[in-house]
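Novice: Please find the sequence and the predicted model below.
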Amino acid sequence: MNKWCSSVGLAVAVVAFSGCSLEAGHAMMDLVQGSQESAESFEWSGEIAQGDVIEIKGVNGQLVATRTSGEEVEVTATRTGRRDDPNEVRIEVVEHDCGVTICAVYPREGNECLPGDRGRLSVRNNDVKVEFEVEVPDGVRFTGRSVNGSIRAEDLDSDVIAHTVNGAIDISTNGRAEAETVNGSIEADMGRADWDHDVGFETVNGSISLTLPEDVNADVRARTVNGRIRTDLPLTVREVGRRRLDGRLGDGGPELELETVNRSITLNAR
């Protein structure tokens, strides 16, 4: 589902970088000791051009993105661990032609922070969690990727892509959205009706609830195994069955794919 422009001449930094539609990037780390748990915070801020992306790639821990009225993207990563040292997990910042990617890189051979579907981020026998908070200016796209953690994008004014494995996804944006998880529900509210390519929402063990503008034009393909499909939007039905629904919203257009196994699918009018 993801659309990525090619990336040439990647620059990687653990705490800071400069160039390529960015200004005044900086980072700060503070160490806080507790009786049972140690924590360390990482902060980065910088300008990213409208239309470019801030991408966060985590492994263990939730990702939260909120809208800001400022011009800079601000990222805070909080690392906590009981058995393992949070310092073992590096926060890497990668500048590329499409924007900025920030990763939580665990100490395992072969791990590498790269944009989009590239790179590798895995963990074994490490209890450190990294939770990201991101402030996103209008027009800057947000992409969140995790393995064990929920993803929440609140009241954004840009396109959103969210991928996780074990965790729920909750998106509210005036732009377009796509989401995929395995163990978790998806709730999304999209304000944009003029899509230029197909979009999809997919889970296995979870429900899908999608809110769209009433004037949206799309071809709907919905599938569930153990659940129901319900719509409040005016839908021209092409094919319907106990586990599937194919139809057209408005005049039709790009495909809207909704798929789950164990829960229901709901389309709501905005």
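Specialist: Noted; the coordinates are in hand.

Novice: Only C-alpha atoms from now on, for both contacts and neighbour counts.
Specialist: Noted.

Novice: Enumerate every residue touching Gly70.
Specialist: Pro137 (Cα atoms under 8 Å, 6 or more residues apart in numbering).

Novice: Just confirm it is within a helix.
Specialist: No - looking at Gly70 with DSSP: H, G, I helix; E, B strand; the rest coil, it is coil, so not inside a helix.

Novice: From Ile229, how far out is it?
Specialist: Gly70 is 40 Å from Ile229, where distance means Cα to Cα, to the nearest Å.

Novice: same thing with Asp159?
Specialist: 26 Å.

Novice: And Ser146, by the same measure?
Specialist: Relative to Ile229, Ser146 is positioned 28 Å away (Cα to Cα).

Novice: Comparison target below:
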Amino acid sequence: MDAPSSPADPSGPAATTRRRLLAVGATAAAGLAGCVGFAGPDVTESSSRTFDAPEGVVSIENRNGDVEVGPHDDGDSEGVVVEIRKRGRSQAAIDAVAVEGATEEGDLVVRTMYDDRLRNASVDLSVRVPEGTAVGSVETRNGDAVVRSVSGDVRATTSNGDARAVDVDGYVTVRSSNGDAEARGTTGLAGARSANGDVRVEVYDLRGATDATSANGDVEAGVAPGLDATVLATAGNGDLDVEVELDDASVSTRQARGRLGDGGPLLTLTSANGDVRLYGLAD
């Protein structure tokens, strides 16, 4: 295939525009993330709850705080164990937050429930699931959503924080409004997106057309040997780096399109204000 031409002048108008947009995004993210912080001394409280493992999947819904999901350390424990760490300005603030679990059509949903009169509290959740129990949706508004070493078609999403899925036996989706989105060591990719952050994915399989996109950040995608896909990679204001051989390739400074293997589902890699890199994963 033809080699991409030289990148644009890093001091030119496009780079200036990118820096301005990234600065605005970072400022907005910092302002929103500040909603979770508290001035003055904190009151903290730790506890745990155990729920029966469901026949279906386990999903987590949080509002303010991190969510981390993984397997039991010993591999033999039964039940879904939720370690809870509350933090707030007062005892009344953290007492106004409860962590509840409900079984809905065979699925277990663990939620943080707030008394809306007192919202100035955060809750970090560390969730351990038994072997063979699948994980579904893992959500928080202000915090990181991290899923490791479990099974299931995981959807890790957050508004202000990082979304990560690592070593998951399933097809994963990772999304953040203000933070990075990362998927590594999974069965396949179902989607990855960030408005203000980097997107880093490893692509071992696709079920259908799949996007990995960032508005203000870099996009990196490693593709497995033997992956059959059609690739469309576009860098709006950034560098495009294609390190794999594409058949029937069409390559320019900002866009590359071509076929991996026998072709297949469309894998779209896009950054409006950032670099795009497509590279090969080791055997």
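Specialist: Now that the structure is in, tell me what you want to look at. Here the structure is a predicted model, which means the values were calculated and not measured.

Novice: Same drill for Ser146 and Ile229 of structure 1, tell me which one is more crowded.
Specialist: A direct count of neighbours by other Cα atoms under 10 Å for Ser146 of structure 1 and Ile229 places Ser146 higher, at 25 against 20.

Novice: quick one: contacts for the counterpart of the more buried one in structure 2?
Specialist: Correspondence of Ser146 of structure 1 to structure 2, assessed by TM-score structural alignment: Thr140. Thr140 of structure 2 is in contact with 61-67, 157-159, counting by Cα under 8 Å, 6+ apart.

Novice: Drop anything exposed from those residues.
Specialist: 61-67, 157-159 (16 or more other Cα atoms under 10 Å).

Novice: which among the residues you listed gets closest to Arg277 of structure 2?
Specialist: Using Cα to Cα, Thr157 is the member of those that sits closest to Arg277 of structure 2, with 23.2 Å.

Novice: Quick check: the closest one touching Asn142?
Specialist: No - in this structure, Thr157 of structure 2 is not within contact of Asn142 by Cα atoms under 8 Å, at 10.2 Å.

Novice: residue boundaries of the helices in the stretch 51-200 of structure 2?
Specialist: 91-95 (DSSP state H, counting those that start in this stretch).

Novice: which position in structure 1 aligns with Leu32 of structure 2?
Specialist: Checking with TM-score structural alignment, Leu32 of structure 2 has no match.

Novice: Leu32 of structure 2 sits in which helix or strand?
Specialist: Here Leu32 of structure 2, judged by DSSP states H and E, is contained in helix 13-33.

Novice: Which secondary structure elements does that helix sit against?
Specialist: strand 155-160, strand 171-178 (3 or more Cα pairs under 8 Å, 6 or more residues apart in numbering; DSSP states H and E).

Novice: Dump those to JSON lines, plus distance to Tyr204 of structure 2.
Specialist: As requested, the helices and strands packed on helix 13-33 of structure 2 are arranged in JSON lines below (distance: least, Cα to Cα, whole Å):
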{"stretch": "strand 155-160", "distance to Tyr204 of structure 2": "17"}
{"stretch": "strand 171-178", "distance to Tyr204 of structure 2": "10"}
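
Novice: looking at those strands, which is closest to Ala28 of structure 2?
Specialist: It's strand 171-178; of the helices and strands packed on helix 13-33 of structure 2, that one is closest to Ala28 of structure 2 (Cα to Cα) at 8.3 Å.

Novice: which outside residues touch the closest one?
Specialist: Residues from elsewhere that reach strand 171-178 of structure 2 (Cα under 8 Å, 6+ apart): 25-26, 29, 152-165, 181-183, 186-197.

Novice: Pull up the aligned stretch in structure 1 for that strand.
Specialist: Taking TM-score structural alignment, strand 171-178 of structure 2 hits residues 176-183 over in structure 1.

Novice: Just give me how far the matching stretch sits from the chain centre.
Specialist: Counting by Cα atoms, centre = their mean, to the nearest Å, stretch 176-183 of structure 1 is centred 8 Å from the centre of its parent chain.

Novice: How about stretch 93-104 of structure 1?
Specialist: Taking mean C-alpha positions (Cα atoms, centre = their mean), stretch 93-104 of structure 1 and its chain are 14 Å apart.

Novice: One more: stretch 200-217 of structure 2?
Specialist: 11 Å.
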